[in-house]
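[1] Model the structure of this input:
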Amino acid sequence: MLDTAALKDLLAHPKKIVITTHHKPDGDAMGSSLGLYNYLIQQGHHTTVITPTDYPDFLSWMPGNPEVIIYNEKTEQADVLIEDADIVFCLDFNNLSRINEMGEKVRKSKSYKIMIDHHLEPEDFDDFRHWDINACAAAQLVYSFIVDVLDNKKLINKDVATCLYTGIMTDSGSFRLPNTTSAVHRVVADLIDAGAVNYRIHELVYNSASENRLRFLGHCLLNCLEVLPEFNTAIIVVSKQDLEKYHVNTGDTEGVVNYALSMASIRLAAFIVERKDQVKLSLRSKGDFPANEICKLYFSGGGHRNAAGGQSTASLQDVVNQFKTILPEYKKLLIQ
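    As a prediction, the model looks like this:
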């Protein structure tokens, strides 16, 4: 394992660096990755962000985005970069399975692996770990990595600040989730002072929906929403046919589950969607209800207490039925 002094020495001279994050990256994944990218290139490091898969168009405006390589589109080029890297930064994930077939490439690479993450139960594959489950976002940890670990706050310029602000904003639910502490707001204030234009970032992320996306959202709320009042739970179930009908693109389903959770009586919301080769679940909860426990125990997933995900190879209806049969086990927590 590297200690802080050894890490600083390693980064003291230009290195070949790869930054990667989890598949289907969200705002925090891309914000933290591009924030770190824009920091490292100022020091002359040869840095590349490689994502396992594509990501939403509403994140494509961030500084550095044109240089991102999508692994399943440019696999050979990405493999060479990973194999030749001196350092691989792993952001917003702590298990190599989260980067799909890239995982074994990273594991076999002779590079130093640096994990920056806030999820539970990290896999032991890294050489340096900046990890805190109480952080609201990986982007918050990238900020503290630059400022507290590397003692280099002066290099948080407008591009770095813009990306990190995006990550914190999206993963904190626009600063409304319980882990949005006073410390988070102080970080955000620093990022705004460094050049992040908060209102413009919000507009680019949240006010850029397509007509198809809005019609899909309306369909979800009108036709796919089921409320289970005896469990204070709401479910939105979407089939492959729904996705095709509304020409749903990457990112169009993001945040739909939060509409189900927005009802006053609901403590647990599930968005269950049928994909090409599996069924994906996104769970959101209020208070201390452990959404991550359900995903971990029953749906090969995990996450945070109030925001978690999972998957299953069973049929869509079987997954819905399984989810409903689990609810009685948690009734006391759901109705308290």
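[2] all contacts plus neighbour counts: C-alpha atoms, from now on.
    Fine.
[3] just the strands in the chain please.
    In the chain, the strands defined using DSSP state E lie at 16-21, 46-51, 69-70, 87-91, 112-117, 128-131, 225-228, 233-238, 268-274, 279-285, 302-303, 307-312.
[4] Which neighbouring elements make contact with the first one?
    So that's strand 16-21. Judged by 3 or more CA pairs under 8 Å, 6 or more residues apart in numbering; DSSP states H and E, strand 16-21 is in contact with helix 27-40, strand 46-51, helix 75-84, strand 87-91.
[5] got the buried residues for the second one?
    It stands for strand 46-51. Buried residues in strand 46-51, defined by neighbour count with 16 or more other CA atoms under 10 Å: Thr47, Thr48, Val49, Ile50, Thr51.
[6] Around the residue lying closest to Arg275 once chain neighbours are set aside, count how many other residues there are.
    Residue nearest to Arg275 in three dimensions, not counting chain neighbours: Lys240, with 6.1 Å by CA to CA, 6 or more residues apart in numbering. If you count neighbours by other CA atoms under 10 Å, Lys240 ends up with 14.
[7] what's the answer for the one 4 residues further on, then?
    When neighbours are counted by other CA under 10 Å, Glu244 registers 10.
[8] this one next, for a side-by-side:
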Amino acid sequence: MLFEEKRISKLREILSDYSKFAVVVHSHPDGDALGSGIAMTHYLSGKGKSAILIIPDSVPETLAFLTEGEAFVDAAKFPAKATACLKECDVLFALDMNGFHRADKLEQVLTDCTARHKVLIDHHLNPELSSFDLVFSEIQISSACELLFWLLMELEGSAEALPEKTRYGLMTGMTTDTNNFANSVYPSTFEMATMLLAAGVDRDDIIANLYQEYRENRVRALAALLKDNLKILPCGAAYMVATNAFLQAYELNQGETEGLVNIPLEIKEVKISLFLKQEKDHFRVSIRSKRGWSANVLAKKYFNGGGHELAAGGKLYYPQDIPLPEDVYNYIQTSVAQFLQKDTQR
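    Down below sits the predicted model:
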């Protein structure tokens, strides 16, 4: 992957001239956010820098293996510490977010941060260029982890030169964001994987941690969702809604519904799949689609969100978007049917 030499030179200069770094990722962190965050902090530490990872809220239990034994700040639990770290840093790296709004309650603190440099490394649409003085943004790439990998290759030349935990984090984040190489995969993605495997990354351990360590509750909840909750509309859309009552009945933890949205796409007639999870005053919406149908456009138009062409997310608020939580079903059926009936969305 080719990067503008001027930007690479500036990155080298920043890494050389400063000693205190903060790394922040988006709220409700997924594997790509945590993987890139861990990878970057270990890379910086390996260069003798002071580096701290700041996460806007708690790490999902399903991804806790990534942060086990790591020094990081949960900003939701320790807001004063997170603020202090951001005030003290010389350089702020923002990973896997296109702007500070993706950090939710941490947005204002990040905006007010007086770091000498703010650097964005991200693969989403519409980066907030005005918030950063150095931006590496690329949408034709699998993940923030892959983008970071190729930046580090520009700096170091080989995967073997990277710290072990940097390599592990990068492979993990790329694996989760591609749904284990099922979508958003490019030739460069396979090249990255090959280089990391050759450098000694234990992919079997990553796969075991990601996909073979679920609690029984999660598997039984999945069975119930598919049997009793999955709805398939004549227009070719599928959706599942996990209400508070359902989540409590199966005692599901944060992160345990991750990936469920992909399953209905296995059905031939399904063009687009939605998974909605109820939270305090809204439903968190995950959208996945097959080629020819834009998850990103659907998320933008109907769910206050956005993302990638085949993978996007958003939120549906009540009472702003729907009067009551139970109105979510009619809203989905109406909005998705309208969306799929318009050939302009193909």
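[9] what's the TM between chain one and chain two?
    After superposition, the two chains reach a TM-score (TM-score structural alignment, normalised by the length of structure 1) of 0.94; 332 aligned residues with a CA RMSD of 1.9 Å.
[10] still on that earlier bit, what would the strands of structure 1 look like in CSV with distance to Asn249 of structure 1?
    CSV is the format used below for these (distance: least, CA to CA, whole Å):
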stretch, distance to Asn249 of structure 1
strand 16-21, 20
strand 46-51, 17
strand 69-70, 16
strand 87-91, 24
strand 112-117, 27
strand 128-131, 32
strand 225-228, 20
strand 233-238, 14
strand 268-274, 13
strand 279-285, 15
strand 302-303, 23
strand 307-312, 19
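[11] and Gly173 of structure 1, which of these is closest to it?
    Nearest to Gly173 of structure 1, of all the strands of structure 1, is strand 307-312, at 10.5 Å by CA to CA.
[12] superposed on structure 2, where does that closest one end up, distance-wise?
    Mean deviation of strand 307-312 of structure 1 relative to structure 2 after superposition (mean CA distance after the TM-score superposition for structure 1): 0.9 Å.
[13] residue range for that strand in structure 2?
    Counting by TM-score structural alignment, strand 307-312 of structure 1 falls onto residues 311-316 of structure 2.
[14] ok, now stretch 266-286 of structure 1?
    Counting by TM-score structural alignment, stretch 266-286 of structure 1 corresponds to residues 270-290.
[15] for the matching stretch, which positions count as buried?
    For stretch 270-290 of structure 2, by 16+ other CA under 10 Å, it's 270-278, 282-290.
[16] Likewise for stretch 112-125 of structure 2?
    By 16+ other CA under 10 Å, the buried positions in stretch 112-125 of structure 2 come out as Cys113, Thr114, Ala115, His117, Lys118, Val119, Leu120, Ile121, Asp122, His123, His124, Leu125.
[17] measure that stretch end to end?
    One end of stretch 112-125 of structure 2 to the other measures 23 Å (CA to CA, to the nearest Å).
[18] who's in contact with that stretch?
    Applying CA atoms under 8 Å, 6 or more residues apart in numbering, the external contacts of stretch 112-125 of structure 2 come out as 14, 86-98, 131-144, 147-148, 307-308.
[19] Now which residue in structure 1 aligns to Lys10 of structure 2?
    Superposed on structure 1 with TM-score structural alignment, Lys10 of structure 2 falls opposite Ala6.
[20] Likewise for Asp32 of structure 2?
    For Asp32 of structure 2, the aligned position in structure 1 is Asp28, judged by TM-score structural alignment.
[21] how near is its match to Val279 of structure 1?
    23 Å.
[22] now do Cys224 of structure 1
    The spacing between Cys224 of structure 1 and Val279 of structure 1, counted by CA to CA, is 15 Å.
[23] Next up, the contacts around the match of Asp32 of structure 2.
    For Asp28 of structure 1, the contacting residues are Asp92, Ala137, Ala138, Ala139, Leu164, Thr166, Gly167, Ile168, Thr170, Asp171, by CA under 8 Å, 6+ apart.
[24] coming back round to it: may I see the buried residues of stretch 112-125 of structure 2 arranged in CSV, with distance to Glu68 of structure 2 as well?
    Formatted as CSV, these follow (distance: CA to CA, whole Å):
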residue, distance to Glu68 of structure 2
Cys113, 28
Thr114, 30
Ala115, 28
His117, 29
Lys118, 27
Val119, 26
Leu120, 26
Ile121, 24
Asp122, 24
His123, 26
His124, 28
Leu125, 31
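[25] Just flag the most distant two among those residues.
    Across the buried residues of stretch 112-125 of structure 2, no pair lies farther apart than Thr114 and Leu125, at 25.5 Å, counting by CA to CA.
[26] Could you pull out the helices in the stretch 151-300 of structure 1 for me?
    158-171, 182-193, 198-206, 211-223, 240-245, 256-261, 291-298 (DSSP state H, counting those that start in this stretch).
[27] Ranking those helices by mean neighbour count, which comes first?
    Mean neighbours per residue, mean count of other CA atoms under 10 Å, is largest over those for helix 158-171, with a mean of 27.
[28] what's the matching range in structure 2 for that helix?
    Under TM-score structural alignment, helix 158-171 of structure 1 corresponds to residues 164-177 of structure 2.
[29] what sits up against the matching stretch?
    30-40, 42-43, 66, 142-146, 148-149, 159, 181, 184, 193, 196, 201-203, 206.
[30] got the contact list for the equivalent of the residue nearest to Arg275 of structure 1 over in structure 2?
    For Lys240 of structure 1, the aligned position in structure 2 is Asn244, judged by TM-score structural alignment. By CA under 8 Å, 6+ apart, the residues touching Asn244 of structure 2 are Lys277, Gln278, Glu279.
[31] For stretch 301-312 of structure 2, buried residues please.
    Of the residues in stretch 301-312 of structure 2, Tyr302, Phe303, Gly305, Gly306, Gly307, His308, Glu309, Leu310, Ala311, Ala312 count as buried by neighbour count, 16+ other CA under 10 Å.
[32] right, I mislabeled it, should have said stretch 139-152 of structure 1
    Ala139, Gln140, Leu141, Val142, Tyr143, Ser144, Phe145, Ile146.
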